[in-house]
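Engineer: the amino acid sequence is not available; the structure is as follows:
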């Protein structure tokens, strides 16, 4: 185990403790967990806390690994342990307003479902895909009491999300976020503009020609 510091200092302070260990015929070899490091970790908690700050400042794990002078797997493991510690400390406090949204990545080919605490500005859970099962799984991470006390859910306008929200949070009002409302409104306005423009052009009237941007962005 060692305490590592990022470049340019590149200073490593080795810690070589002799941790008490026992060998059991039934449970195998067991060692204690030292107060300065996590179980089976090669890094101190102090360094892992610093690594998490670097991760938060970087766009990718690869970029953080380059700054820390570690492998991608090592940094990913540090992040996984930090998330696990955070989940262990999370208290089942009432959450009045939550959000469920779909996010795309990988050139739009992959999607995830994100559950957020809107009042606390924090991500509560993430699940792959944007389906009713995904929405139900992230909502299920809240306790039954928490789900019953949710007052409103700001959700993507997917029917699958609507079904999950109605099932998991029966006392909550469903709110459409303004982005999707504006998107549907813009599509409706553009559809009417195209129909009107086609009808006017049949009468040699070009007054709506070239006005698409005017209707959509003013």
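Structural biologist: Perfect, I can see it now. Note that the structure is predicted; figures quoted are calculated from it, not measured.

Engineer: CA only for contacts and neighbour counts going forward, please
Structural biologist: Will do.

Engineer: quick check: longest helix of this protein.
Structural biologist: helix 178-201 (DSSP state H).

Engineer: list the helices and strands that helix packs on?
Structural biologist: helix 212-217 (3 or more CA pairs under 8 Å, 6 or more residues apart in numbering; DSSP states H and E).

Engineer: buried ones in the helix it packs on?
Structural biologist: Judged by neighbour count (16 or more other CA atoms under 10 Å), helix 212-217 contains no buried residues.

Engineer: enumerate every residue touching residue 156.
Structural biologist: When contacts are counted by CA atoms under 8 Å, 6 or more residues apart in numbering, residue 156 touches 100, 101, 102, 176, 177, 180.

Engineer: can you give me the distance of residue 124 to residue 118?
Structural biologist: 10 Å (CA to CA, to the nearest Å).

Engineer: hang on, the earlier thing: TSV for the contacts of residue 156, including neighbour count?
Structural biologist: Formatted as TSV, the contacts of residue 156 follow (neighbours: other CA atoms under 10 Å):
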residue	neighbour count
100	26
101	19
102	21
176	14
177	16
180	13
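
Engineer: list just the nearest of these to residue 164.
Structural biologist: residue 100 (10.2 Å; CA to CA).

Engineer: is the closest one part of a helix or strand, or is it coil?
Structural biologist: strand (DSSP: H, G, I helix; E, B strand; the rest coil).

Engineer: that one and residue 154 touch, don't they?
Structural biologist: Yes. The criterion here is CA atoms under 8 Å, and residue 100 meets it with residue 154 at 6.3 Å.

Engineer: show me where this structure has helices.
Structural biologist: 45-57, 61-68, 72-89, 132-139, 144-148, 159-168, 178-201, 212-217.

Engineer: which of those helices has the highest mean neighbour count?
Structural biologist: Highest mean neighbour count of these: helix 132-139, a mean of 21 (counted as mean count of other CA atoms under 10 Å).

Engineer: this is the other structure I want to compare:
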């Protein structure tokens, strides 16, 4: 294992030359992953540059490989992936994803017989928001200070 600078020093070329060669290798090796073997995929979004830009990632759930990256977080972001997936005739039994409406409609439209599994973080977040809403409504309806004290912070 060597750093880019170590390789450049060993061969006697500039750091930028080794970086360029390595970048071309990575593009060649990972730009078009084979999708025919896909079974379980995960779809999620990430923010880049402190929330200024969003990327959609599609990952092979079995080997943790990223198989698609698209700019944005809408239904249309997944269209290029859908086209590539159609050509492979891969059978996807399940998709894990967050509760983004665009992702939900894209999966339901393009993979109608696929099970959708929502990630735990978003399910728990939605449940906690609903419980908080119910608790606040109950708190407003109570009149006794003792009852209000019992409900507050639960």
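Structural biologist: Received it, and whenever you're ready, just let me know what you need. In this text, all values refer to a predicted model and were calculated from it rather than measured experimentally.

Engineer: got a TM-score for the pair?
Structural biologist: Superposed pair, TM-score by TM-score structural alignment, normalised by the length of structure 2: 0.79. Supporting alignment: 150 aligned residues with a CA RMSD of 2.9 Å.

Engineer: checking the contacts of residue 156 of structure 1 against structure 2: which ones persist?
Structural biologist: Retained in structure 2 (both residues aligned by TM-score structural alignment, their matches' CA atoms under 8 Å) from those: 100, 101, 176, 177, 180.

Engineer: distance to residue 9 of structure 1 added to those residues, as TSV?
Structural biologist: As requested, these are arranged in TSV below (distance: CA to CA, whole Å):
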residue	distance to residue 9 of structure 1
100	43
101	42
176	50
177	47
180	48
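
Engineer: which among those residues gets closest to residue 76 of structure 1?
Structural biologist: Among those, and counting by CA to CA, the member closest to residue 76 of structure 1 is residue 101, at 24.6 Å.

Engineer: what do we get in structure 2 for that closest one?
Structural biologist: Under the alignment (TM-score structural alignment), residue 101 of structure 1 pairs with residue 44 in structure 2.

Engineer: residues in contact with its match?
Structural biologist: 56, 57, 58, 97, 98.

Engineer: now do 10 Å
Structural biologist: In this structure, residue 44 of structure 2 makes contact with 55-59, 69, 73, 96-100, 103, 119, judged by CA atoms under 10 Å, 6 or more residues apart in numbering.

Engineer: could you measure from it over to residue 56 of structure 2?
Structural biologist: 6 Å.

Engineer: who touches both of the two?
Structural biologist: 69, 73, 103.

Engineer: quick one on the thing from earlier: need the helices of structure 1 in CSV (columns: distance to residue 29 of structure 1).
Structural biologist: Converted to CSV, the helices of structure 1 look like this (distance: least, CA to CA, whole Å):
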stretch, distance to residue 29 of structure 1
helix 45-57, 23
helix 61-68, 32
helix 72-89, 22
helix 132-139, 36
helix 144-148, 39
helix 159-168, 44
helix 178-201, 56
helix 212-217, 67
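
Engineer: nearest to residue 24 of structure 1, out of the ones you listed?
Structural biologist: Per CA to CA, nearest to residue 24 of structure 1 of these: helix 72-89, 26.9 Å.

Engineer: now the closest one and helix 45-57, what's the angle there?
Structural biologist: Relative orientation of helix 72-89 of structure 1 versus helix 45-57 (axes from the mean of the first three to the mean of the last three CA atoms, to 10 degrees): 100 degrees.

Engineer: what angle do helix 61-68 and helix 72-89 of structure 1 make with each other?
Structural biologist: 100 degrees.

Engineer: which other helices and strands does helix 72-89 of structure 1 contact?
Structural biologist: helix 45-57, helix 61-68 (3 or more CA pairs under 10 Å, 6 or more residues apart in numbering; DSSP states H and E).

Engineer: okay, those in CSV with distance to residue 135 of structure 1 next?
Structural biologist: CSV is the format used below for these (distance: least, CA to CA, whole Å):
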stretch, distance to residue 135 of structure 1
helix 45-57, 26
helix 61-68, 26
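
Engineer: mutual contacts of residue 124 and residue 118 of structure 1, please.
Structural biologist: By CA under 10 Å, 6+ apart, the residues touching both residue 124 of structure 1 and residue 118 are 98, 99.

Engineer: give the equivalent position in structure 1 for residue 125 of structure 2.
Structural biologist: Per TM-score structural alignment, residue 125 of structure 2 is aligned with residue 183.

Engineer: so who does its match touch?
Structural biologist: Applying CA under 10 Å, 6+ apart, the residues contacting residue 183 of structure 1 are residue 216.

Engineer: do the same with residue 112 of structure 1
Structural biologist: 101-105, 126-131, 134-135 are the contacts of residue 112 of structure 1 under CA under 10 Å, 6+ apart.

Engineer: give the equivalent position in structure 2 for it.
Structural biologist: Aligned partner of residue 112 of structure 1 by TM-score structural alignment: residue 55.
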